[in-house]
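Colleague: After the sequence you'll find the predicted model.
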Amino acid sequence: MFRGTLLHELLHLPNYWKVVRASPDLPYPVQKIAFGDHYRQYFLIVEPAEPPLGWIIYWHGGGWQFGSPEQFQKTAHPFLDAGYGVIIPSYRRLPWNDFRTIRQDTIMALAACRNFWQSKGNPHPHVVLLGMSAGGHLASIAGLDKSILQEAGWDLAQIKGVVACGGVLDFSLMKNNPIIRLLAGHPERATYSLANPVAQIAKQTAKLPPFLLIHGTKDGMVPYEAVVSFQKCYREHSSASTCDLITMQRGTHLDAARWMFKDTLLRQNIMAKVGRWLMVDR
């Protein structure tokens, strides 16, 4: 009866956290690297036993307000099992900071990633950007806004793909959401456009990275129509790249991230696509 509402999502959040906590601990050491003076300016990094075949940068969810990389480090399991290194960034949060600060922290985190890889002798490895909910928004922004990568000292060709799970990708269908207003301000202001992934598509002249969108039709936090709108805009502006959408029939917001904690056909399909992306140009 309440499926597809915010109330339904909130009532099922404890069960989601139960699944996360029940997942096994990571089998490899977790390193914490600071990229600024604020206690939120850091990322966690985990490497498999062998040299990584590629890297995943994962931004967790939490409405740009809640959660920490430590709480979500178990999402690294499927990627470590496949031989990839994983980085989980933190950043300064709402309500004391808005998108302009979060964007700057994203640049700083990516620059610190480059410095870490450079210390390993490979400053420009292949990377897939991944995120859930608010993290899906940040992963998408980092993949679309080329100035972020350029300011961080990245080679644009490093980004082999973007995966957005339950991502906030089109603000126009969430205009009255108070969290979006807190993040990006009034729709007529420049920050709003800068923070809106769908608005970034038309601004880019370079080839866009391929996207994979995972979204439920009963998402009670981010309307399914918003991700459909993003895919439509992407396809209209970028015939050279792909933007695929995996629709989870009757899937909720939290369902979009459950595949990271259980080996299902969905997870196998996602990992296969990530693997194909990371093998490009090898």
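Modeller: Nice, I can see it.
Colleague: contacts and neighbour counts: CA atoms only from here.
Modeller: Fine.
Colleague: Strands of the stretch 1-150 of the chain, start to end?
Modeller: Taking DSSP state E, counting those that start in this stretch as the criterion, the stretch 1-150 of the chain contains strands spanning 30-34, 42-46, 55-59, 85-89, 127-132.
Colleague: Now tabulate these in JSON lines and tack on distance to residue 247 and mean neighbour count.
Modeller: JSON lines is the format used below for these (distance: least, CA to CA, whole Å; neighbours: other CA atoms under 10 Å):
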{"stretch": "strand 30-34", "distance to residue 247": "33", "mean neighbour count": "15"}
{"stretch": "strand 42-46", "distance to residue 247": "30", "mean neighbour count": "22"}
{"stretch": "strand 55-59", "distance to residue 247": "21", "mean neighbour count": "25"}
{"stretch": "strand 85-89", "distance to residue 247": "26", "mean neighbour count": "26"}
{"stretch": "strand 127-132", "distance to residue 247": "15", "mean neighbour count": "25"}
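Colleague: In JSON lines, list the ones you listed along with distance to residue 105.
Modeller: Formatted as JSON lines, these follow (distance: least, CA to CA, whole Å):
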{"stretch": "strand 30-34", "distance to residue 105": "11"}
{"stretch": "strand 42-46", "distance to residue 105": "9"}
{"stretch": "strand 55-59", "distance to residue 105": "12"}
{"stretch": "strand 85-89", "distance to residue 105": "9"}
{"stretch": "strand 127-132", "distance to residue 105": "16"}
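Colleague: Looking at the ones you listed, spot the one closest to residue 261.
Modeller: Residue 261 lies closest to strand 127-132 among the strands of the stretch 1-150 of the chain, at 13.3 Å (CA to CA).
Colleague: what about versus this one:
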Amino acid sequence: MRRMIKILGGIVLVLLLAGGALLLAIRNNGPAVLDAVDRIAGGKRDVVLVEKARYGDAAKQKVRVYRQGKAGEPIPVFLFVHGGSWRWGDPDDYGFVARAMAPEGYLVVLAAYRLGESGRYPAMLEDTAAAIAWTRANAARLGGDPDRIVLAGHSAGAYNVVQVALEPKWLAARGVPEASIRGVVGLAGPYDFFPFDSDSTKASFGSVGAGAESQPVNHSRAGAPPMLLVHGEEDTLVKPRNTRALAAALEAKGAKVETLFYPDADHNAPLIWLAAPWRDRRDVAARISRFAREATAVSVPVQAGKP
């Protein structure tokens, strides 16, 4: 019996160490590792890549479109923009986001944007708006509804989607009607970080004359699309006060905003929890899906003479 207990204890210890090493690898090496783990642990979930396209001449001006099954009735669009401190990131490493959301009934678009020197403010916003415009122009062809788009992003990507949704000029420049953006999901996003004091913000904003107008918190307005803002309380890279500040500013204007704070979560946790095997253990994916479903619900008009 003692021998059996020792063996079982050893197995448990190995599994715990392996699990810890896996999480460390994900946190250190990022989305590509997470994507591989998701494919192994969760499978493809019948989600397929249906389009690879570019919306500009630069290598990073690209989108990847995923769907579950064949195109039928137009479904809502979930457009996700990656993070990476505006210095790195590639939508090809974020297939796990598509495998989380496409089975919930969305056409999923993973969008990139110029990075580093060529992606300095306001280029990342111009590119995000251009990716949204491409999506709206091509959604119907790929099975999506161009007037039911939910934007989402993690970290720097959350900044991008929130800023273009709140400051009307970016989408207007691309001919995208505000009404087509039905909701916005921000995961661990920086929304109130001026004056710039980190290496990433100085590199992306500090030398191009950007000031307070570059901050989402300063563009809160009553007509903003509904927002779901998710943050980990243990996030030391992008402090949760960013989400609190933006939520308070939106609420003060009468805009619709929902927040989710997780006491045991760091900066990458909300993103990690979108992938298998963590997807079913945490409620982030379910909460995002519920928010997006409510935001894109089609109102059925009441016919004359009908109750």
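Modeller: Structure received. Predicted model only: the values in this text are computed from it and were never measured.
Colleague: Let me know which of the strands of the stretch 1-150 of the first structure is the nearest to residue 172 of the first structure.
Modeller: strand 127-132 (19.4 Å).
Colleague: what range in the second structure does that closest one sit on?
Modeller: With TM-score structural alignment applied, strand 127-132 of the first structure matches the range 149-154 in the second structure.
Colleague: List the superposition-based mean deviation of the matching stretch with respect to the first structure.
Modeller: Averaged over the aligned pairs, stretch 149-154 of the second structure sits 0.5 Å from the first structure after superposition, using mean CA distance after the TM-score superposition for the first structure.
Colleague: Of the strands of the stretch 1-150 of the first structure, give the one that comes closest to residue 8 of the first structure.
Modeller: Counting by CA to CA, residue 8 of the first structure lies closest to strand 127-132 out of the strands of the stretch 1-150 of the first structure; the figure is 18.0 Å.
Colleague: If you count contacts, what does the closest one end up packed against?
Modeller: Under the contact criterion of 3 or more CA pairs under 8 Å, 6 or more residues apart in numbering; DSSP states H and E, strand 127-132 of the first structure touches strand 55-59, helix 134-144, strand 159-165, helix 265-279.
Colleague: go again using 6 Å as the cut-off
Modeller: strand 55-59, helix 134-144, strand 159-165 (3 or more CA pairs under 6 Å, 6 or more residues apart in numbering; DSSP states H and E).
Colleague: Include distance to residue 182 of the first structure when you put these into TSV, please.
Modeller: TSV is the format used below for these (distance: least, CA to CA, whole Å):
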stretch	distance to residue 182 of the first structure
strand 55-59	19
helix 134-144	13
strand 159-165	21
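Colleague: closest to residue 104 of the first structure out of the ones you listed?
Modeller: When those are compared by CA to CA, helix 134-144 sits nearest residue 104 of the first structure, at 11.1 Å.
Colleague: Give me the buried stretch members for the closest one, please.
Modeller: 134, 135, 136, 137, 138, 139, 140, 141, 142, 143, 144 (16 or more other CA atoms under 10 Å).
Colleague: Please identify the residue in the second structure that aligns with the last one.
Modeller: What it means is residue 144 of the first structure. Correspondence of residue 144 of the first structure to the second structure, assessed by TM-score structural alignment: residue 166.
Colleague: right, and the helices and strands packed on strand 127-132 of the first structure - which one's nearest residue 39 of the first structure?
Modeller: Taking CA to CA, strand 55-59 is the member of those nearest to residue 39 of the first structure, at 16.9 Å.
Colleague: Where in the second structure does the closest one align, residue-wise?
Modeller: Counting by TM-score structural alignment, strand 55-59 of the first structure falls onto residues 77-81 of the second structure.
Colleague: Quick one: residues in contact with that stretch.
Modeller: If you take CA atoms under 6 Å, 6 or more residues apart in numbering as the criterion, stretch 77-81 of the second structure is touched by 106-111, 144, 149-153, 157.
Colleague: Identify the residue of the first structure aligned to residue 117 of the second structure.
Modeller: Superposed on the first structure with TM-score structural alignment, residue 117 of the second structure falls opposite residue 95.
Colleague: show me the contacts for that match.
Modeller: By CA under 6 Å, 6+ apart, no residues touch residue 95 of the first structure.
Colleague: hmm, 7 Å instead?
Modeller: Going by CA atoms under 7 Å, 6 or more residues apart in numbering, residue 95 of the first structure touches residue 182.
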